[in-house]
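Novice: sequence and computational prediction follow.
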Amino acid sequence: MQGIKHIIFDLGGVILNIDYRLTSQAFKDLGAQNFDELYNQFHANSLFEDLETGRVTNGDFLASIKEHLPEGTTDEQIVHAWNAMLLDFPVARLQLLQQLRNHYDLFLLSNTNAIHLEALNKQLERERGIPSLASFFDRSYYSNLIGYRKPEKESYQVILDENGLKPEHTLFIDDTLPNIDGAKALGIQTIHLQAPKTILDIFRKG
């Protein structure tokens, strides 16, 4: 951590526990028996990328998914299945963020979408009485709002530029290797967080 003044955190798998398999199973329970193939297909035709960069609306996304589900499936059922992967915010990680803010500038950089973002903030308020993730960071950057996804260089560059950060004084923590490589390409210091390690292990003294 020598020389580090600013830390950029990923969200899912770093601060928030997630399990993609739960969303896969939830869609299969709705009748999409080929959801894993469908998910890959939608990645190939950019539906999910467009959702995560704000290029398609929630309504268009839900309509596209609905075409592959039994007639009568509601938007609410789809949203519930889509959010199934979102688990919990371990309180120790949130406490760590609060402590780190006394020593570093903290930023959040997440590939996410409007549906998940709304659910996450509602969950945080319901479980912890905290209105939004913004409470833990100097600034938060979400792909659906900035129009870029990791590992696109622009997603990191916007944080550096808007906040006057020098890459060599900036640490980026993510659990996905391509995202780590994207940050490294700009000279940002990185830590590839791999389970079972958590951010608590990174900052544990001694």
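Specialist: Looks like it came in fine.

Novice: from here on, just use CA atoms for contacts and neighbour counts.
Specialist: Will do.

Novice: residues contacting the longest helix anywhere in the chain, please?
Specialist: Counting residues, the longest helix in the chain under DSSP state H turns out to be helix 114-128. Residues from elsewhere that reach helix 114-128, judged by CA atoms under 8 Å, 6 or more residues apart in numbering: 51-52, 54, 58, 79, 82-83, 86, 89, 130-133, 144.

Novice: list the buried ones in it?
Specialist: Across helix 114-128, burial judged by 16 or more other CA atoms under 10 Å covers 114, 115, 116, 117, 120, 121, 122, 123, 124.

Novice: and of the contacts of helix 114-128, the nearest to residue 24?
Specialist: residue 82 (8.4 Å; CA to CA).

Novice: ok, that closest one - how many residues close by?
Specialist: By other CA atoms under 10 Å, the residues close to residue 82 number 19.

Novice: look up how far residue 203 lies from it.
Specialist: Noted for residue 82: a distance of 32 Å to residue 203, by CA to CA, to the nearest Å.

Novice: returning to that earlier point: and the buried residues of helix 114-128, which is closest to residue 195?
Specialist: Nearest to residue 195 among the buried residues of helix 114-128, with distances taken as CA to CA, is residue 120, at 21.7 Å.

Novice: quick check: residue 191 is in a strand.
Specialist: Yes. Per DSSP: H, G, I helix; E, B strand; the rest coil, residue 191 lies within a strand segment.

Novice: so the residue of the chain positioned farthest from its centre, which of the three states?
Specialist: Centroid-distance maximum for the chain: residue 71 at 31.1 Å, with CA atoms, centre = their mean. When classified by three-state DSSP, residue 71 comes out as coil.

Novice: how much space separates it from residue 115?
Specialist: In terms of CA to CA, residue 71 sits 22 Å off from residue 115.

Novice: would you map the helices across this structure?
Specialist: Using DSSP H, helices in the chain cover 20-30, 35-44, 47-52, 58-66, 75-82, 91-100, 114-128, 143-146, 153-163, 177-184, 199-203.

Novice: could you say which of those is packed most deeply?
Specialist: Among those, helix 47-52 has the highest mean neighbour count (mean count of other CA atoms under 10 Å), at a mean of 22.

Novice: one more structure, for comparison:
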Amino acid sequence: MTTIDTIIFDLGGVLIDWNPRYLYRKIFKTEEEITWFFENICTLDWNDQQDAGRSFAEATEELVLQYPEHEVPIRAWYGRWQETITGSIPDTVSILRQLKEQQRHRLYALTNWSAESFPWALENFDFLHWFEGIVVSGTEKTRKPFPDIYQILFNRYNVDPARALFIDDNYKNIVGARAVGLQAIHFQSPAELRRALAELGVAL
């Protein structure tokens, strides 16, 4: 087993509790209405374009023009985006803290996040400053699972993918990470993450 010297964390869904349903439960009456809206109006593919650098304003106006009858919930996506985040995921932050205190691994973050809203995260989550570096998709104008964003992190921070471990809750990003030579853990819960780290020889 290759010794792991670098651990790379995703943020939303791993360390930060982000879920658009938190906001849209205040707007729609049922989960079914929310699901329909996400599948047909504010879709994941649409949101991905903002993560890859498109501006909130351009994305919103394009969708409002296309679906004027849904203007209010469309504008809420970015007008009230802070309501999609409830805080941190404390047990995962605890794992990150232990890794930081051990000083056995280099720690980085690789996140699909808009460049417009990420400064807010930096101001509100102190643990983001524990990383040696963070690669933000919206700043780089590309996103996971495309290979170029992983390569940006490798090149910028001199990371050897064969000695690095990546953690993400989105399985597509896990597939992308493995394709560029990273070992990867598909995040399900903090408890399962602890077990998976132990299996890879990362003792906490």
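Specialist: The structure has been received and is ready for your questions. Here the structure is a predicted model, which is why all the values come from computation and not from measurement.

Novice: where does the TM-score land?
Specialist: The TM-score (TM-score structural alignment, normalised by the length of structure 2) is 0.76; 195 aligned residues with a CA RMSD of 3.4 Å.

Novice: got CSV for the helices of structure 1, with distance to residue 191 of structure 1 too?
Specialist: Below are the helices of structure 1 laid out as CSV (distance: least, CA to CA, whole Å):
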stretch, distance to residue 191 of structure 1
helix 20-30, 22
helix 35-44, 26
helix 47-52, 24
helix 58-66, 33
helix 75-82, 29
helix 91-100, 16
helix 114-128, 24
helix 143-146, 20
helix 153-163, 15
helix 177-184, 7
helix 199-203, 9
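
Novice: among those helices, which comes closest to residue 171 of structure 1?
Specialist: Among the helices of structure 1, helix 177-184 comes nearest to residue 171 of structure 1, with 9.2 Å by CA to CA.

Novice: equivalent range in structure 2 for the closest one?
Specialist: Aligned by TM-score structural alignment, helix 177-184 of structure 1 falls on residues 171-178 of structure 2.

Novice: how big's the offset between that stretch and structure 1?
Specialist: Superposed on structure 1, stretch 171-178 of structure 2 shows a mean distance of 0.9 Å to its aligned residues (mean CA distance after the TM-score superposition for structure 1).

Novice: give me the contact list for that stretch.
Specialist: For stretch 171-178 of structure 2, the surrounding residues in contact (CA under 8 Å, 6+ apart) are 144, 145, 146, 147, 150, 166, 167, 168, 183, 184, 185, 186.

Novice: of those, closest to residue 94 of structure 2?
Specialist: Relative to residue 94 of structure 2, the closest of the contacts of stretch 171-178 of structure 2 is residue 167; by CA to CA it sits at 14.9 Å.

Novice: got the contact list for residue 4 of structure 1?
Specialist: 104, 168, 169, 170, 171.

Novice: buried subset of these, written for PyMOL?
Specialist: Of the contacts of residue 4 of structure 1, the buried ones go into a single PyMOL selection, burial set by 16+ other CA under 10 Å:
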select buried, resi 169+170+171
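
Novice: so which of the contacts of residue 4 of structure 1 are in strands?
Specialist: Using DSSP state E, 170, 171 are the members of the contacts of residue 4 of structure 1 that sit in strands.

Novice: which of the contacts of residue 4 of structure 1 sit farthest apart?
Specialist: Using CA to CA, the contacts of residue 4 of structure 1 span at most 14.1 Å, a distance reached by 104 and 168.

Novice: mark which of the contacts of stretch 171-178 of structure 2 are buried, thanks.
Specialist: Of these, these count as buried by 16+ other CA under 10 Å: 144, 145, 146, 147, 150, 166, 167, 168, 183, 184, 185, 186.

Novice: can you name the residues that contact the third one?
Specialist: Just to be clear, that refers to residue 146 of structure 2. Neighbours of residue 146 of structure 2 in contact, by CA under 8 Å, 6+ apart: residue 176.

Novice: map it onto structure 1.
Specialist: In structure 1, the residue matched to residue 146 of structure 2 (TM-score structural alignment) is residue 152.

Novice: now that match: how far from residue 146 of structure 1?
Specialist: 12 Å.

Novice: also residue 187 of structure 1?
Specialist: Residue 187 of structure 1 is 21 Å from residue 146 of structure 1, by CA to CA.

Novice: can you find the partner of residue 156 of structure 2 in structure 1?
Specialist: So, by TM-score structural alignment, residue 156 of structure 2 is matched to residue 162.

Novice: ok, back up a step: distance of the residue farthest from the centre of structure 1 from residue 10 of structure 1?
Specialist: Computed as CA to CA, the residue 71 of structure 1 to residue 10 of structure 1 distance reads 37 Å.

Novice: hang on, the earlier thing: export the buried residues of helix 114-128 of structure 1 to a markdown table and tack on distance to residue 180 of structure 1?
Specialist: Converted to a markdown table, the buried residues of helix 114-128 of structure 1 look like this (distance: CA to CA, whole Å):
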| residue | distance to residue 180 of structure 1 |
| --- | --- |
| 114 | 24 |
| 115 | 25 |
| 116 | 23 |
| 117 | 22 |
| 120 | 24 |
| 121 | 26 |
| 122 | 29 |
| 123 | 28 |
| 124 | 27 |
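
Novice: sounds good, over and out.
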